[in-house]
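Enquirer: Got a sequence here, can you model it:
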Amino acid sequence: MSSIRVAIADDQRLFCSGIQMLIESQPDLEFAGAAYDGEAIVALALAEKPDIVLMDIRMPVANGITATETIRAHSAGEPPKIIILTTHERDVAVLQAVNAGASGFLLKDADPGFLLAAIRTVHGGQAVIAPRNTVAVIKDLLPAENRRADHAAIAALSAREKEIFLLAARGLTNAEIGAAAFISETTVKSHVSSIFTKLALASRLQIVAFAYEHGLLR
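Expert: Reported below is the predicted structural model:
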């Protein structure tokens, strides 16, 4: 099985070096490079094509949100999954990063084991390691007045896809969705992929944000 290639973008070089050593200590991970500003990580990601980018929100030249949008827009083939690094869990920029296409977010002082698990979890198609906490954070960041129910927003989905959408929006894993809907994880993944396409979403976190933004969950 091939290694998961991980790059990092952060203007603190010592922090990047620590992440590099952590990644290189894992047999299933490969360090794909470091960049110290938002423009440099775009160039690195497009050239090296990492599987995962650990992206600081606030960097010189271009911030992590802009860099995330640019990488996703210009990647040839499947873009890397991006995990946002932040110092404040309830930073409104986290929601902006999710809407830009980030697949997860972590506090920069997270335990090393938590970070490694998050990398593997996101690479496997899930929304960072503690999805229910993630759901709570996104819900708190969204203004209450934006939560009026808009069922037309998911009209393009089939009845089954709507069921899967709402389960995913609650932060359930593929295995949990499969158990709740009495279908296999493979079928869950197929439905989630179709949901992404029909709603023009890029990550499980965007499903969560979309559901709350349209008042489909409370």
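Enquirer: CA atoms for contacts and neighbours, from now on please.
Expert: Fine.
Enquirer: Residue 31: how many residues sit nearby?
Expert: Using other CA atoms under 10 Å, residue 31 has 21 neighbouring residues.
Enquirer: quick one: it is in a helix?
Expert: No - remark: residue 31 does not belong to a helix; assigned using DSSP: H, G, I helix; E, B strand; the rest coil, it is strand.
Enquirer: nearest spatial neighbour of it, skipping sequence neighbours?
Expert: Closest residue to residue 31 apart from its sequence neighbours, by CA to CA, 6 or more residues apart in numbering: residue 6 at 5.1 Å.
Enquirer: Could you pull up the contacting residues of the one you found?
Expert: 23, 29-33, 50-54 (CA atoms under 8 Å, 6 or more residues apart in numbering).
Enquirer: Check residue 155 too.
Expert: For residue 155, the contact set (CA under 8 Å, 6+ apart) is empty.
Enquirer: Following up with a second sequence; could you model it the same way so I can compare the two?
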Amino acid sequence: MITILLADDQALVRAGFRALLDAQDGMTVVAEAGEGAEAVRLVRELNPDVVLMDIRMPGMDGLTATRRIGEDPRAADTKIIMLTTFELDEYVFEALRGGASGFLVKDTEPAELIQAVRVVASGDALLSPSVTRRLIAEYAAKAKEPGIAPCLDLLTEREREVLTLVGGGMTNDEIAAELHMSPATAKTHVSRTMMKLQARDRAQLVVIAYESGLVRPGWL
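Expert: Now for the predicted structure:
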């Protein structure tokens, strides 16, 4: 059973999401929060699998709440999907840096929302839509001047190659084909890279790839 926390200041939005998600086999909404601080508290109490987090909320906003959850080792297994009204939202990149696993626009199709929850709950990140990679590329340059990060010294040459390809939005199968290895080997390299860089998921690997300079905006 995938447990879900809804964090949005609009009660009607929460009600719509709850009705949709509770109707799915293997999913249940365990709590709702109307602002960020309440979401952080409920995550600590309930340890849900997935949080649907609105970016703009009164009091503590979704960006701050995501960062707090991402920094809390007790919430290491909780995945966060950011909800935004606009595809190219300047705060989404900061949310990905803070530990979010991806984002969805609020008017996404119901089937896409359901699939997104399943994808994130399984440990993957919402990085397949090209708009996500475009957003990361656009705002990574604004976040800070890229430069090779010291943490990359922990990686082998092959792991750097894999990180670069993850940053380019490639799946494990695509990485395997590019580097002439099996998908299982590619998955192992990705997992080891995540562990060495202490990344929660592929979303954070993409952020690291841009911020370290391995991938630069405009390369995709």
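Enquirer: care to give me the TM-score?
Expert: The TM-score (TM-score structural alignment, normalised by the length of the first structure) is 0.88; 216 aligned residues with a CA RMSD of 2.2 Å.
Enquirer: Select from the contacts of residue 6 of the first structure the one having the most neighbours.
Expert: Result: residue 53 is most packed of these (other CA under 10 Å), 28 neighbours.
Enquirer: Counterpart of that one over in the second structure?
Expert: Taking TM-score structural alignment, the alignment pairs residue 53 of the first structure with residue 51 from the second structure.
Enquirer: Just to check, that match is in contact with residue 80?
Expert: Yes - judged on CA atoms under 8 Å, residue 51 of the second structure makes contact with residue 80 at a distance of 4.7 Å.
Enquirer: Could you check how far the residue of the second structure most remote from its centre is from residue 166 of the second structure?
Expert: The centre of the second structure is farthest from one residue, residue 180, which by CA atoms, centre = their mean lies 27.7 Å away. Computed with CA to CA, to the nearest Å, the distance linking residue 180 of the second structure and residue 166 of the second structure is 15 Å.
Enquirer: likewise residue 105 of the second structure?
Expert: For residue 105 of the second structure, the distance to residue 166 of the second structure - CA to CA - is 23 Å.
Enquirer: One more: residue 195 of the second structure?
Expert: Residue 195 of the second structure is 15 Å from residue 166 of the second structure, by CA to CA.
Enquirer: who's more crowded, these two?
Expert: Set side by side, residue 195 of the second structure and residue 166 show more neighbours around residue 166, with 23 against 12, by other CA under 10 Å.
Enquirer: who touches that one in this structure?
Expert: Residues near residue 166 of the second structure by CA under 8 Å, 6+ apart: 175, 202, 205-206, 209.
Enquirer: Aligned counterpart of residue 15 of the first structure in the second structure, please.
Expert: Alignment note (TM-score structural alignment): residue 15 of the first structure maps to residue 13 of the second structure.
Enquirer: Pull the contacting residues for that match.
Expert: No contacts exist for residue 13 of the second structure under CA under 8 Å, 6+ apart.
Enquirer: And the residue nearest the centre of the first structure?
Expert: Most central in the first structure under CA atoms, centre = their mean is residue 103, positioned 0.7 Å from the mean C-alpha point.
Enquirer: picking that back up, how about TSV for the contacts of residue 6 of the first structure, with distance to residue 95 of the first structure added?
Expert: What follows is the contacts of residue 6 of the first structure, written out as TSV (distance: CA to CA, whole Å):
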residue	distance to residue 95 of the first structure
23	27
29	28
30	29
31	27
32	26
33	26
50	23
51	22
52	19
53	17
54	16
